[in-house]
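Participant: sequence plus the predicted model coming up.
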Amino acid sequence: MRMPIWLEKRASLTPDAVAVESEQNRRITFAELRQRSRSMAAELLNMGVQPEETVACLCDSSLELIALVHSIPYTGAMLMPLNTRLTAPELLYQLQDSQSRVLIYSDSFAHIAAELKQANSMLQILSIHELSNTAAVVDTRLLHDVAADAVYTIMYTSGTTGAPKGVLQSYSNHWSSAIGSMLNLGLTEQDKWLVTVPLFHISGLSILLRSVIYGIPIVLQPKFAPEQANAAIMEQGVTIMSVVSNMLARMLEAMGEARYPQSFRCMLLGGGPAPLALLQACVERGIPVMQTYGMTETCSQFATLSPQYMLSKLGSAGKPLFQSELRIVSSGVELPTGQAGEIVVRGPNVTSGYFNRDAKDSFIDGWLHTGDIGYVDQEGFLYVLDRRKDLIISGGENVYPAEIEAVLAGHPAVLEAGVAAIADQAWGQRPVAFVVLRAGEAFAEGELLDYCRARLAKYKLPAEIYAVAELPRNAAGKLLRRELLALLPQ
């Protein structure tokens, strides 16, 4: 099965509609975006880029990067967005593992690009600024359609266990994700999606693709700033925004007693279990939060809580999107309702595997084993508890860091919290907590422990609680629990 190139189709349907609003009130239409992307594609072909070849990009979020993303289908190549926070050795590994011959970079990463070129003489590097300034051309080699099962993007996992793996994301995967999201969240002519998450992350990339498929504009803010995000919702007509808990907490803090306009209809909250106190604060302010569950391997959302269940199923990540299925299993056996186990998923938005990797350990009988722990209630709603690798086993009892973090985040003095395991001779492991305090609040470990003691079983209580300036997070804002212990006093 083949499908038209999405930007080509969108530009023919609504050429004058705004595609992107960015800083300094820069706006481009779908027709203008199409012209930019076709010119970029022609230049890539002139560089010798071949179909099914990997083109890597190390770029800041920008209009130029958006055009590059949409240029790739015209060439038949595969795009590999690189995490701009990685070191040169980490980037070099991904370039070599993905067999990338071409690297497009933002000028702010010119020094790293040069370093990578020096380490790999076969690598061809080009500034995205130069690529963007190529003259508009008509190139008969540009494709008009693509195979649905062809790989559009390769996105490397974070590598929290072992070396990172390149997730293969096909056009069909991205299309199914976009359609499933729309069937769940709905779509209006007034919709406008705010993008503050990195475009090299699946959360940001998926919004770009949905914009073209849906025909709605995005508002691009290259870096997250809570005040600017609030202003976009209140002043620019933004109706949907994707966030993680940390971002949402900071936006609430920055907005004071203000409220969002009624036109704002969806705060899509992902990145792991959300503290109940944060969700309750949003309910009190009338902010429509839809918790979601997804990952790179599912091209963003897999399950999302429908708006009508925001209050009755507070804390749930909802049900699988229309074309998707999930189960809860343990040792290969599906568990009954209410029992916690590993979340396994399947559907047309789920990757077929990893670049140059045997995926037999991840896929069993057609189901992707996610490594996440959760349960499904009597009505089929998913509740995500934690990552399996983050599970703390203390005295034979399972302790979920997210549960402790959620309790601590409910304390008025705490802005955010992180929990990890330390070794314990008597119990095997014990949780230890790190908190970032709200402005003007004083740290009182005893008070926080008392607060936890009233809300958690004894075996779940943190052995110690430390106040820190900030918690380690990745570029998408997700907490990096594996780095928390580096914050312990020396």
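Facilitator: Right, received. Where do you want to start?

Participant: drop to CA atoms for contacts and neighbour counts, all remaining ones
Facilitator: Fine.

Participant: and residue 160, how far from residue 300?
Facilitator: For residue 160, the distance to residue 300 (Cα to Cα, to the nearest Å) stands at 18 Å.

Participant: and residue 247, by the same measure?
Facilitator: In terms of Cα to Cα, residue 247 sits 18 Å off from residue 300.

Participant: and for residue 325, the neighbour number?
Facilitator: When neighbours are counted by other Cα atoms under 10 Å, residue 325 registers 16.

Participant: didn't it look like it was pressed against residue 350?
Facilitator: No - with contact defined as Cα atoms under 8 Å, residue 325 does not reach residue 350; the gap is 10.3 Å.

Participant: need the helices for the stretch 351-490 of the chain, in chain order.
Facilitator: Assigned by DSSP state H, counting those that start in this stretch, the helices in the stretch 351-490 of the chain fall at 401-409, 445-453.

Participant: okay, these, which one's buried deepest?
Facilitator: Mean neighbours per residue, mean count of other Cα atoms under 10 Å, is largest over those for helix 401-409, with a mean of 23.

Participant: return the angle between stretch directions for that helix and helix 445-453.
Facilitator: Going by axes from the mean of the first three to the mean of the last three Cα atoms, to 10 degrees, helix 401-409 is angled at 120 degrees with respect to helix 445-453.

Participant: please compare the first structure with the one that follows:
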Amino acid sequence: MSVGDDIPDFPATGVETIAAAARWAGEHFATVPAVVDGDLRWTFREYIDRAESIAAGLVAIGVQNGDRVGIWAPNSADFAATVLGIQLAGAALVPLNTRFTVTETGDICARASVRAVFTVDGFLGRPYADEFAAHRQERPEILADGASIITFDGTGEDSIELLIARGTDEHRREVDARVASLRPEDTGIVLFTSGTTGRPKGIRLGHGQLLRAYWQWGGILGLEASDRVLLSNPFFHAFGLLVGLLAALVRGTTVYPLAVFNSADALRIIEAERITFYPAPPTVFQTMLQDPALESTDTSSLRIAVTGATSIPPSLIRAMHDVLGIERVFSPYGLTEATGVATLTRFGDSVETIAQTAGRPVPGVEVVILRPDESQADAGEIGEICVRGYNTLVSYLDDDTPLTDERGWMHTGDLGTFDEAGNLRVTGRLKDMFIVGGFNVYPAEVEAVLSSQPGVSAVAVVGIPDERLGEVGAAFIIPKTGASVDEAELVASAGERLANYKRPRRYFFVDAFPVNASGKVLKHELVASVTAAPAAG
């Protein structure tokens, strides 16, 4: 058994829902700092009291057991408290991406039949509340009759403070009854997939499976009540909401919400607050490592980081250890349809294992590689990643059809392979794979080679049409800030480490990739940029 896998069960008997876990945390960690947001500092008791007040307010405005409530806002203390308030009221949270247009947001609200929406008057120059209210006037069907729009930062009749003021002792007793009646299989969160290939789909995730997953996750990472976590990952995404808020709740960890990542702000908070845990994508750590302010910033408090991508340059993991001083760096694999959890590296794994794989399955979850004929692939053989366990017992919004096959396997659409040590290596998407002269090419393998070159910040490889071979590879390169990247060196590196058919035939140097609202690269747009202007380069 790998280090960190021998995790005791949740310490409180009968705590099987997030709502019950919130109340347990409010008592068990009562005086421990829970949330720090600028000058605001809540203990766990104050944090849960705020959530209870929000829950009573939701009951007062007519939110019922099983209803859905949306949040369309940046990270904040009240966002965190409202997540718990929604679940204490017996409702399910629907996080709404702040990068969505109001039309996209309204579409999801209509499909999820949300009973209330929390938002803000303004964020990054956009008047969210006004936008949403105006859109509702044009399309009344996006919210049910009588549904409320509530602002975190407003002072008028729609403010969260007035919502809280509506809650009475009777409403609080109703909250008690709803918490007592919640079951582990009841929906706690509806997360919408990012929609890289089509319309986003809502996934219903249960209280019990989420609680189990992130209690285990925190145990593998070694989170303790003395830890302090910086959360710049948005709470509308599983990374910020679950790896951040939920794991912190059950482990008694103090959270520091950051509405927008800025390297200078992040470094300042890390030093001033002695941050110990930072879950963030590789680009965040790359940006911090290139920030001139790092030389005069003390980051020695950092001890845990979670970062993830199909392939991470080993040099980045080494720099996180050696320059930022992070003792434990973890790399995961998961998907929304499986509560965001499947595999994770472990403390003590080598730099290469952390950089090039996503580790081993977490307890209670099976992961296999299947061939097209459904037989199990050998070690080192690429096939489709399939997942089975408590975390895959989910369904789409308003559709009880299981997302698993008759054997219980969830087919992820991702390609991967296991090495001899049992570590999962993700090699790409089934739909991303392209065929060069009859040979399959998996973009992640090529991206890993090119991203290891000095001066390269990020790489995206796609297949583009070719008259002779059908398709060939094209590599899009984002250089590091202030660095120059020599195409000849990239070609030489690919020539040394990749078979001829895998080597990109064309290279494009760009400032950024087209991404969707969750930050995933839209590879079809990269292909289109080449096919629309084949002579560009």
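Facilitator: That came through fine. Model, not experiment: these values are computed from the prediction.

Participant: TM-score for these two?
Facilitator: Here the superposed chains carry a TM-score of 0.92, computed using TM-score structural alignment, normalised by the length of the first structure; 489 aligned residues with a Cα RMSD of 2.4 Å.

Participant: coming back round to it: so which of the helices of the stretch 351-490 of the first structure is nearest residue 179 of the first structure?
Facilitator: Residue 179 of the first structure lies closest to helix 401-409 among those, at 30.4 Å (Cα to Cα).

Participant: with the second structure superposed, average distance for the closest one?
Facilitator: With mean Cα distance after the TM-score superposition for the first structure, helix 401-409 of the first structure departs from the second structure by a mean of 2.1 Å once superposed.

Participant: residues in the second structure aligned with that helix?
Facilitator: Counting by TM-score structural alignment, helix 401-409 of the first structure pairs with residues 443-451 of the second structure.

Participant: again with stretch 211-226 of the first structure
Facilitator: Going by TM-score structural alignment: stretch 211-226 of the first structure matches residues 248-263.

Participant: first vs last residue of the matching stretch, how far apart are they?
Facilitator: Taking Cα to Cα, the first and last residues of stretch 248-263 of the second structure lie 23 Å apart.

Participant: just to revisit the earlier point, can you list the helices of the stretch 351-490 of the first structure in TSV and add distance to residue 280 of the first structure?
Facilitator: Putting the helices of the stretch 351-490 of the first structure into TSV (distance: least, Cα to Cα, whole Å) gives the following:
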stretch	distance to residue 280 of the first structure
helix 401-409	12
helix 445-453	18
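
Participant: what's the closest of those to residue 368 of the first structure?
Facilitator: Using Cα to Cα, the nearest of those to residue 368 of the first structure is helix 401-409, at 22.8 Å.

Participant: residue 388 of the first structure: how many residues sit nearby?
Facilitator: 16.

Participant: give me the aligned partner of it over in the second structure.
Facilitator: By TM-score structural alignment, residue 388 of the first structure lines up with residue 430.

Participant: what do you get for residue 439 of the first structure?
Facilitator: Here residue 439 of the first structure is matched to residue 481 in the second structure, going by TM-score structural alignment.

Participant: check contacts around that match.
Facilitator: Going by Cα atoms under 8 Å, 6 or more residues apart in numbering, residue 481 of the second structure touches residue 290.

Participant: for residue 471 of the first structure, which of the helices of the stretch 351-490 of the first structure is the nearest?
Facilitator: helix 401-409 (12.1 Å).

Participant: the second structure: which residue goes with residue 249 of the first structure?
Facilitator: Using TM-score structural alignment, residue 249 of the first structure sits opposite residue 286 in the second structure.

Participant: buried ones in the one helix or strand that match maps to?
Facilitator: Using DSSP states H and E, residue 286 of the second structure sits in helix 282-290. Neighbour counts over helix 282-290 of the second structure (16 or more other Cα atoms under 10 Å) mark 282-286, 288-289 as buried.

Participant: do the same with stretch 411-428 of the second structure
Facilitator: 411-412, 414-419, 423-428.

Participant: ok, now which ones touch residue 329 of the second structure?
Facilitator: 304-307, 317, 320-321, 347, 354.

Participant: pull up the gap between the aligned residue in the first structure for residue 41 of the second structure and residue 21 of the first structure, please.
Facilitator: For residue 41 of the second structure, the aligned position in the first structure is residue 27, judged by TM-score structural alignment. Using Cα to Cα, we find residue 27 of the first structure at a distance of 5 Å from residue 21 of the first structure.

Participant: between the two, who's got more neighbours?
Facilitator: Neighbours per residue, other Cα under 10 Å: of residue 27 of the first structure and residue 21, the larger number sits with residue 21, 20 against 16.

Participant: wait, doesn't that one sit right on residue 222?
Facilitator: No - if you go by Cα under 8 Å, residue 21 of the first structure and residue 222 don't touch, sitting 11.5 Å apart.
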